[in-house]
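Student: My questions concern the predicted model and sequence given below.
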Amino acid sequence: MLFDLFFHHSAILSTVSALSLLTVSTLPTLPTRSESPLSSFGNWGDRVRSQEDDDASSPASIASSVHDVSELEKRYYYFDIRGDDRLGPKLIFRTSKETFTPPTGPENDPRPIRLIQVDDHAQLGKDDLWAIVRDKVVELLDQRRVLFTSVDLVRFGWEDSGVDGPTKVISNVTIWVGAQDNTTTGDVAFESSQDILSLLTEHGIDDVDVAFRESEARFLTGSPLLAPVDDDDHLKNVIHPATTALGLPIAGEKTPRSQGTLGFYFRIGEDLHGVTARHVLFGLSQANECNYPPAPKRNVILMGTKAFNDLLESIQAGIGSLSNSLIFLDGPSSRSRFGGTHDKIERLKDFFAMMEKDWSNPKRRIIGHVVWAPPITGNTPPYGYTQDVCVIKLDKDKFSPNFVRNAVYLGAKIKPGKFMSMMHHRVGQFDFQYPVDRHLLELQDILTADQIRNPTTKDFDDVPVRFVIKNGYKTGTTIGRMSRFESKARKYGLTGHFDSIEATVLPYGKNQYFTAFSRGGDSGSIVAGPKGEFISLLTGGTGSSDSVDIAFNHPNALAFPGANPYFQGN
């Protein structure tokens, strides 16, 4: 049977067919504690008071210890780590020697810090030593009964003030351990850090730091669809959720409040399919494999309850803004613009009326049904990634009139010139060309593991980097930085926990267009490379419930049809 991922390169088919089959691994059991997510606050004073209230009310607060950091350092060491002027995860302990100067009051902002990818390391970057060390670190943490959530390899960057002005500082390579909130004391983190440093010494490594922070590895949970529009179309800022471009907001018909994103399309013969993360459509407590048939049909709708309401509100907001602008278009020089603004308002009103009439009933937004969704498992052979995938058979009649293949919508929010400069950073390095056709970046290749580990451009810190792009329901189009060093994550649930290897994306850094790379609701999004490469499927990350510090993905080889049992007989 013909398998078509809408690629231009036939060589991809042989790559996909050679992949190993996904298998199911067993979940070990372990008692678990729940996390109290770190909140975000409006200003310095509010942030201090709110966190004090949160600490005081926490049922799982732990006693102080000799190696606890100060309260201000605990709260503000990772300030702005996502580039959003908000508190980052709480610091538990660190082995680095730099002095942290806390803010002295509301008039002084805390020192911002940034996550930076590790481009290479003399020892850890050779012969897959990082994977060996990372797994041994997990054993050491288990011996200390640390309820860890992830083991990451990162660097940090900040600016130090001096007599001659600010200077950029880049930290040592750091093994960054996440632990569940209020479960790990400074003493335990100190002892664990000594274990890890001793392990590094055994491998002749003395230039790597260790840091512990509080964190949680979590999942980021009718009429024919429309075609993407050109720049001069009056609907360009509101129409995307109802088009066939990648990044569509989806939900289960029976669970419309749990929302995620459709990742990519493929065909088997004449049948059109889509792929997303399983947890977008299934509760985490549902561990059974879903195959249709014989299982009951589980329908998928375009836009859950909130996504549909958000779309209507965005249309109304656009109408209101343009209507207000008409008040100021009464002078002679403005009259020529009156007609154009009035046309935009009428176009938006017509679109709003159509959406209310034809799309309000969720049954009219059904776009397909689940045909295969294996249980979520960790350490899935052969690579050890999380298996969190769901295949949807799509209604061809809803897609075929305006189908645009696998193309990521880059949005109208960031102008093309600015988007290109954000992707390049350095003069003479041009891995990315902005697409001229309706902001649609067509995907046409698969990025190999070797390419992920060997980026070809450098970022603003002169560090080799591979910029990646995604468009998700919650955060829209964002840019991130793919790390060549994978993380080890532990996810906790009612039945215990499971470990997995995670491909990681770090935040882009401070900019005016977006903050975190992803948030809840972005799960299932495709992560694409600058040349239109399929890289990975977004499944989760570490951080608070509002934002993600490090986004977790599994490379697309594990999600591609032909690499799983469902497609063996199709």
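Tutor: Received the coordinates, thanks. Numbering: from 1, shown residues only.

Student: Every contact and neighbour count from this point should use C-alpha atoms.
Tutor: Fine.

Student: Next, the nearest residue to Gly222 once chain neighbours are set aside: secondary structure please.
Tutor: Leaving aside its sequence neighbours, Gly222 sits nearest to Arg364 (CA to CA, 6 or more residues apart in numbering; 3.1 Å). In three-state terms, and counting by DSSP: H, G, I helix; E, B strand; the rest coil, Arg364 is helix.

Student: Helices of the stretch 301-450 of the chain, residue ranges please.
Tutor: Secondary structure of the stretch 301-450 of the chain by DSSP state H, counting those that start in this stretch: the helices cover 305-326, 335-359, 396-399, 416-424, 449-453.

Student: returning to what we had before: the residue nearest to Gly222 and Lys357: what is the separation?
Tutor: 10 Å (CA to CA, to the nearest Å).

Student: closest one to Asn291 among the helices of the stretch 301-450 of the chain?
Tutor: Closest of the helices of the stretch 301-450 of the chain to Asn291 is helix 396-399, at 20.1 Å (criterion: CA to CA).

Student: which strands and helices sit next to the closest one?
Tutor: Contact partners of helix 396-399 among helices and strands, from 3 or more CA pairs under 8 Å, 6 or more residues apart in numbering; DSSP states H and E: none.

Student: re the thing from before, would you mind confirming that the residue nearest to Gly222 makes contact with Pro224?
Tutor: No. Between Arg364 and Pro224 there is no contact under CA atoms under 8 Å: 9.6 Å.

Student: between those two, who's got more neighbours?
Tutor: Taking neighbours as other CA atoms under 10 Å, Arg364 and Pro224 compare with Pro224 leading, 19 against 14.

Student: tell me the contacts of that one?
Tutor: For Pro224, the contacting residues are 397-399, 401, by CA atoms under 8 Å, 6 or more residues apart in numbering.

Student: between these, which is closest to Glu214?
Tutor: Distance to Glu214, by CA to CA, is smallest for Phe399 among those, at 43.7 Å.

Student: The residue nearest to the closest one when sequence neighbours are not counted: how many residues sit nearby?
Tutor: Of all residues not flanking Phe399 in the chain, Leu225 sits nearest, at 5.8 Å (CA to CA, 6+ apart). For Leu225, the neighbour count with other CA under 10 Å is 22.

Student: Below is an additional structure, to be compared with the one above:
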Amino acid sequence: MAVNRLADEYPYAYSDFYPSRTPCVFKSGPDWPVRKGPLGQGVEREARPVYEWTFINPLAYANAGEAKPFCSLILFIGVKPYSLLYEAAVAATAVIKEILAEAGFPDIEVAFVESIVTRSLATGPKLLSFDPLFNNVPDLRKPFTTALGLSIAPLNHPHFEGTAALYFRLSKDDKRTAILTCAHVARPPPVYGNTGMTGGNTGRQPREEFVALGNMGYTNAVKAMMHTIGYLLYSIDAWNNALVRLGELVEGEDEETTERRRQYEELVANATKKIKEVNTLHDEVTKRRTTPDQRVIGFALHSERIEVSVKLHGFTKDWGLIELYEEKIDWFTFQGNKVYIGGNLSLTDFWKTMFSQPVDQANYRYPRDGLLQAYGVVQDDEFRNPQHLDVHGEKCLLVVKNGLTTGTTVGRTNGLESFTRTYDDHGIKQTSIEIAVLPYDKTHGKFFEAGDSGSVVLARDGRIVGILTGGAGPMDETQTAYLTPYWWIEQQIKAKFPDSFLYEVVQ
């Protein structure tokens, strides 16, 4: 859309309501103040309340930072983009002004602006806070929180799911926050062509909104709660049977029997308490987050056109950004870019796999509350010359991720070898260089499964290695995962969003 489309007829089309992107077709009354010279369109306006066409709003307007409005009352009338010509807006304004004057309100001004009404955000709750130290049943709670590994899906196509990678601030001058994912997650190929998009589609088309937890993610999370309750009930039954065999406390009973009874009673009490905690979470989730509409968190801000073998390095360009609605995040408890390495990977298992050699263990500390802070970047030369030691004492780059499908998994990158894959869903047949991530060993299972695309992969110390784009191999065999190095993705993001940066470290 050319900038002069409206300004040729009405010179203040893009300055009257600056910095809003809402273009004004025509506004009655005296010209609003503007700066002269190069900054003539840079005066920020602030709408003031006067206690949705697409909508009609009665508003007052003032320059940003000034208390007194220069326009005491204006009828702000929204029309669909491209639906109203300048001449028609002028004519309609004259009629409206005449009606207002006859009603005794000659000083009320009128503005026609191009806009669309979007669905209210008030219908859905915020994402849950996540503090494994204080939150009950953190493993079951995690899918509904802002912890990295968040499942996301398009609102209108919630069966196409992927994983969010990292949080970004879009600039230092505003509070807008976005999450990084794969382009094929942001705009799934069965639904969208490989054209890319930017700007959030806020002009002529509605926003492509996203939900936290698509169909699979939500169903699996609720099933996990029910399975947990079922297991606990089964265990309580077995422990109660043992208590029956132990009998009631009798005088002169041996200490071993007394202690064993106490242990079983404690197991029953703890399991009963945990069932209540799971039921509380289940009630919260099923009452307030059942439908995708209730789980909307943002919209597609940008999605790259997927390309393979991109010069100079031959990597795959497959990334997108989802901008978050500010009111959907509890910023007071927001943890930022931290990956939960708990769940199906115990504290001891993380230590044994990631720091198996004594030379690595001297300064090792398990991440506080199992949250590994993403900080720093693994550069290209370390892929060629890794310094971690595996369980066999061999040098490698040990990595961890938390994704939608497989949760927390550990693996190792495969050095300098190039691996290729195809994007058949996009009609791309060429091969592309990717970094392979192999499972840690057979006992730890697959590193990646469908749905994990978009997950951030971290080195054992939290440095960012890359973003998962896919995997390969027969489904009944251990898969090889593929990632694009983050150091290269960061360059691509900076080229499109030069003011963006990784969300600040949250202490």
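Tutor: Alright, I've got the coordinates. Keep in mind the model is a prediction, meaning the values are calculated, not measured.

Student: one step back: same list (the helices of the stretch 301-450 of the first structure) but as CSV, adding distance to Arg490 of the first structure and mean neighbour count.
Tutor: Converted to CSV, those look like this (distance: least, CA to CA, whole Å; neighbours: other CA atoms under 10 Å):
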stretch, distance to Arg490 of the first structure, mean neighbour count
helix 305-326, 30, 16
helix 335-359, 40, 15
helix 396-399, 38, 17
helix 416-424, 32, 16
helix 449-453, 23, 14
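
Student: will you turn the ones you listed into TSV that also has distance to Asn379 of the first structure?
Tutor: Listed next are the helices of the stretch 301-450 of the first structure as TSV, based on distance: least, CA to CA, whole Å:
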stretch	distance to Asn379 of the first structure
helix 305-326	33
helix 335-359	41
helix 396-399	35
helix 416-424	33
helix 449-453	17
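
Student: Quick one: closest of those helices to Val468 of the first structure.
Tutor: helix 416-424 (8.6 Å).

Student: Where in the second structure does that closest one align, residue-wise?
Tutor: Counting by TM-score structural alignment, helix 416-424 of the first structure lines up with residues 347-355 of the second structure.

Student: what's that stretch in contact with?
Tutor: 341, 361, 364, 366, 370, 389-391, 398-399, 410, 440, 460.

Student: I'd like the distance between the residue sitting furthest away from the middle of the first structure and Phe338 of the first structure.
Tutor: In terms of distance from the mean C-alpha position of the first structure, Pro332 ranks first, at 49.3 Å (CA atoms, centre = their mean). Applying CA to CA, the value for Pro332 of the first structure to Phe338 of the first structure is 10 Å.

Student: now swap in Ala211 of the first structure and tell me
Tutor: To Phe338 of the first structure, Ala211 of the first structure is 59 Å away according to CA to CA.

Student: which residue in the first structure lines up with Phe448 of the second structure?
Tutor: Phe448 of the second structure maps onto Ser518 in the first structure when the alignment is built from TM-score structural alignment.

Student: so how far is Phe219 of the first structure from its match?
Tutor: With distances taken as CA to CA, Ser518 of the first structure is found 11 Å from Phe219 of the first structure.

Student: neighbour count winner among these two?
Tutor: Ser518 (35 against 24).

Student: so the more buried one sits right up against Phe552, yeah?
Tutor: No. Ser518 of the first structure lies out of contact with Phe552 (CA under 8 Å); the separation is 9.8 Å.

Student: in the first structure, which spans are helices?
Tutor: Under the criterion DSSP state H, the first structure contains helices at 11-17, 44-57, 71-76, 129-143, 186-202, 305-326, 335-359, 396-399, 416-424, 449-453.

Student: after superposition, how close is the last one to the second structure?
Tutor: Spelled out, that is helix 449-453 of the first structure. Following the fit onto the second structure, the mean deviation recorded for helix 449-453 of the first structure is 1.6 Å by mean CA distance after the TM-score superposition for the first structure.

Student: quick one: buried residues of stretch 251-267 of the first structure?
Tutor: Within stretch 251-267 of the first structure, the residues that count as buried by 16 or more other CA atoms under 10 Å are 251-253, 255-256, 258-267.

Student: Just those: which are in strands?
Tutor: Members of these lying in strands (criterion: DSSP state E): 251-252, 255-256, 258-261, 264-267.

Student: Distance to Leu141 of the first structure added to these, as a markdown table?
Tutor: Output for these, formatted as a markdown table (distance: CA to CA, whole Å):
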| residue | distance to Leu141 of the first structure |
| --- | --- |
| Ala251 | 37 |
| Gly252 | 38 |
| Thr255 | 37 |
| Pro256 | 39 |
| Ser258 | 33 |
| Gln259 | 34 |
| Gly260 | 33 |
| Thr261 | 34 |
| Phe264 | 37 |
| Tyr265 | 40 |
| Phe266 | 42 |
| Arg267 | 44 |
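
Student: for those residues, which one is nearest Phe534 of the first structure?
Tutor: Nearest to Phe534 of the first structure, judged by CA to CA, of those is Phe264 at 9.3 Å.

Student: Give the aligned equivalent of the closest one in the second structure.
Tutor: Using TM-score structural alignment as the criterion, Phe264 of the first structure maps onto Leu166 of the second structure.

Student: How about Leu537 of the first structure?
Tutor: Using TM-score structural alignment, the equivalent of Leu537 of the first structure in the second structure is Ile467.
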